[in-house]
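> Below: sequence and its predicted model.
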Amino acid sequence: MKVVSLVPSITEALFDLGLTENEVIGRTKFCIHPKEKVKNVPRIGGTKNINIDKIRALQPDLILANKEENIKEQVEALMNDFKVMVTNVETIEDNYYLLKNLGKTFHKEDKAQVFNLKIYEILNQAKINSNIKVAYLIWKNPYMTIGSDTFIHKILSEIGFENIFKNRTRYPEIQTEDLAEADVIMLSSEPFPFKEKHIEELKEFYPEKKIMIVDGEAFSWYGTHIAKCGDYFEELIAEMNLFKHKFH
């Protein structure tokens, strides 16, 4: 089966499940994992500006899209000519079924189950031993954060963080003063590439707070990615437990 993936984390999952470059025949420019395999797969634009003619030329049997990451009109245009599977992953359970469905679709059920079990194992072990209020920023100018109906929120909650914007939905814009309640401000490495200088800017307002850059992929890439983040979460939690111990 020839497949085009319009979703970076799903492209990674397909290769993790054992598909090859002969089966994954198209991807977006943001599909960067696994590096050594995606480099041989033709690009069909970005997640929000798909090149429909390029996809037509590839003649895939199946296109994998996502409700949040792709543009509805572009996906609907593809549906006129191709079989399109539209995914929507907001919870850990959604992710479980995403992998289960991919496993079923590509006859890789056993591999999908191995990844699902690994993800549950990692999330069960990754627990902070006290409540830490967090603000997780994904964008700057304006600052944007995450509401409770996002996958990132679910991962944070699973680990034991309390999202101070849990009463909001999707990706609300916020002001610097809205961060006052947070113990920790996390600056995600993507989609906005936060750097050290951005920590310094916020430190001027909040010298007392812990402000840190976190691996955006570990929190936002659904599919198989979390199965590889065990060490990362372990280190993060050790750092948080130390921080909490020091300040309380």
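Thanks, I have it.

> contacts and neighbour counts: CA atoms only from here.
Fine.

> and the closest residue to Asp61 other than its chain neighbours, how many residues sit next to it?
Nearest residue to Asp61 in three dimensions, chain neighbours excluded: Lys2, at 5.2 Å (CA to CA, 6 or more residues apart in numbering). Residues near Lys2, counting by other CA atoms under 10 Å, number 17.

> Confirm for me that Lys2 is in contact with Ile25.
Yes. Using CA atoms under 8 Å, Lys2 is in contact with Ile25, at 6.3 Å.

> want to compare, so here's the second one:
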Amino acid sequence: MNPSNPLVDALGQRHDPAPDARIVCLVPSITELLCELGLAGKLAGRTGFCIHPRDVVAAIPKVGGTKDVNIEKIRKLAPTHVVVNIDENEKPTVERLAEFVPHVVVTHPNAPRDNLALARLMGGIFGASDAAERWCAGFEAEYASLKRLPPGPARTVLYCIWQDPWMTVSKETYIASMLAELGWQVPALGQGERYPRFDWSQGLVDGLDAVLLSTEPYRFTEEHADALEKQIGIPVFLVDGEMMSWYGSRALEGLRYLGSLRALVDGTY
């Protein structure tokens, strides 16, 4: 490990290289990243939502969901490391895991370029630094391509992740940072909540250029988009939630997706 570039996670905890680690990953997008870096053989467990790459993760034992983790299953797997995320995993669960897992690696990417540090952290800890650097080079190339696009108009868009109740994302989220790469912003709703609830009102709708319905975590469909557009009278688009919210290896495709999303939305005006 380079002393000038220590392996420090989102809580400021330093980690030593552990090429012989047994990993349980409780973050779907990071499970995919670990596989991308050639580390699938070190994965001892994953959540049921860790579905990519399908042919690889099928052989890795499931340990519940991101929120309803099966602590005893993880205990029996005897991992040396568990990878968690501040948004996706609950603090009491992580604290229980820390009682018997020697190393808990906490992640919290908040913007697209945070993926560079994430890849280097995973590669540095688990013995795949060269693969991580190759991945980072690919990310930089995709990011540069996105930035070469001619600037488009600034827009205010409401990104919906749930209904009954309706929920959106705050400016402090990874999704909002992805949208900001296009010069788009999300409205300020809620009282400091990262995923605030909201009600449709004329005042809210009047301040929007478009509404984006995500395919996850709620499974919005084109039918939902068509019905909502008729209800509120402004453009509503269905967007791929994995492309917009999955940091890690899917972020490369996510950067390309941003360009096509802008073209789709701009084409309606």
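Great, that's in hand. Small disclaimer: the values here were computed from a predicted structure and weren't measured.

> What strand or helix carries the corresponding residue of the second structure for Ala112 of the first structure?
Superposed on the second structure with TM-score structural alignment, Ala112 of the first structure falls opposite Ala132. Per DSSP states H and E: Ala132 of the second structure is located in helix 129-147.

> Which residue range of the first structure does the helix or strand just after that helix align onto?
Scanning forward in sequence from helix 129-147 of the second structure by DSSP H and E, the next helix or strand is strand 155-162. Matched against the first structure by TM-score structural alignment, strand 155-162 of the second structure falls on residues 132-139.

> before we move on, back to that, correct me, but the match of Ala112 of the first structure touches Leu39?
No. With contact defined as CA under 8 Å, Ala132 of the second structure and Leu39 do not form a contacting pair (10.9 Å).

> Those two: who's more crowded?
Set Ala132 of the second structure next to Leu39 and count neighbours by other CA under 10 Å: Ala132 wins out with 25 against 21.

> Roughly how far does the more buried one sit from Glu99 of the second structure?
30 Å (CA to CA, to the nearest Å).

> which stretches of the second structure form helices?
Using DSSP state H, the helices found in the second structure span residues 28-36, 54-57, 71-77, 91-98, 114-126, 129-147, 174-180, 202-206, 222-232, 241-245, 251-266.

> what about the nearest residue to Thr268 of the second structure once chain neighbours are set aside, how many neighbours?
Spatial nearest neighbour of Thr268 of the second structure, excluding adjacent residues (CA to CA, 6+ apart): Pro235 at 7.8 Å. For Pro235 of the second structure, the count of nearby residues is 19 (other CA under 10 Å).

> mind checking what Pro235 of the second structure lines up with in the first structure?
Counting by TM-score structural alignment, Pro235 of the second structure corresponds to Lys210 in the first structure.

> check contacts around the nearest residue to Glu196 of the first structure once chain neighbours are set aside.
Setting aside the residues directly before and after it, Glu196 of the first structure is nearest to Ile213 in space (CA to CA, 6+ apart), at 7.8 Å. Neighbouring residues of Ile213 of the first structure by CA atoms under 8 Å, 6 or more residues apart in numbering: 186-189, 194-196, 199.

> now these as JSON lines including neighbour count and distance to Glu12 of the first structure?
Shown next, in JSON lines, are those (neighbours: other CA atoms under 10 Å; distance: CA to CA, whole Å):
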{"residue": "Met186", "neighbour count": "22", "distance to Glu12 of the first structure": "25"}
{"residue": "Leu187", "neighbour count": "26", "distance to Glu12 of the first structure": "24"}
{"residue": "Ser188", "neighbour count": "24", "distance to Glu12 of the first structure": "20"}
{"residue": "Ser189", "neighbour count": "18", "distance to Glu12 of the first structure": "18"}
{"residue": "Phe194", "neighbour count": "20", "distance to Glu12 of the first structure": "23"}
{"residue": "Lys195", "neighbour count": "13", "distance to Glu12 of the first structure": "25"}
{"residue": "Glu196", "neighbour count": "11", "distance to Glu12 of the first structure": "28"}
{"residue": "Ile199", "neighbour count": "18", "distance to Glu12 of the first structure": "30"}
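
> preserved in the second structure, out of these?
Contacts conserved in the second structure for the contacts of Ile213 of the first structure, counting by both residues aligned by TM-score structural alignment, their matches' CA atoms under 8 Å: 186-189, 194-196, 199.

> What count of nearby residues applies to the aligned partner of Asn66 of the first structure in the second structure?
Aligned counterpart of Asn66 of the first structure in the second structure: Asn85 (TM-score structural alignment). Neighbourhood size, Asn85 of the second structure [other CA under 10 Å]: 21.
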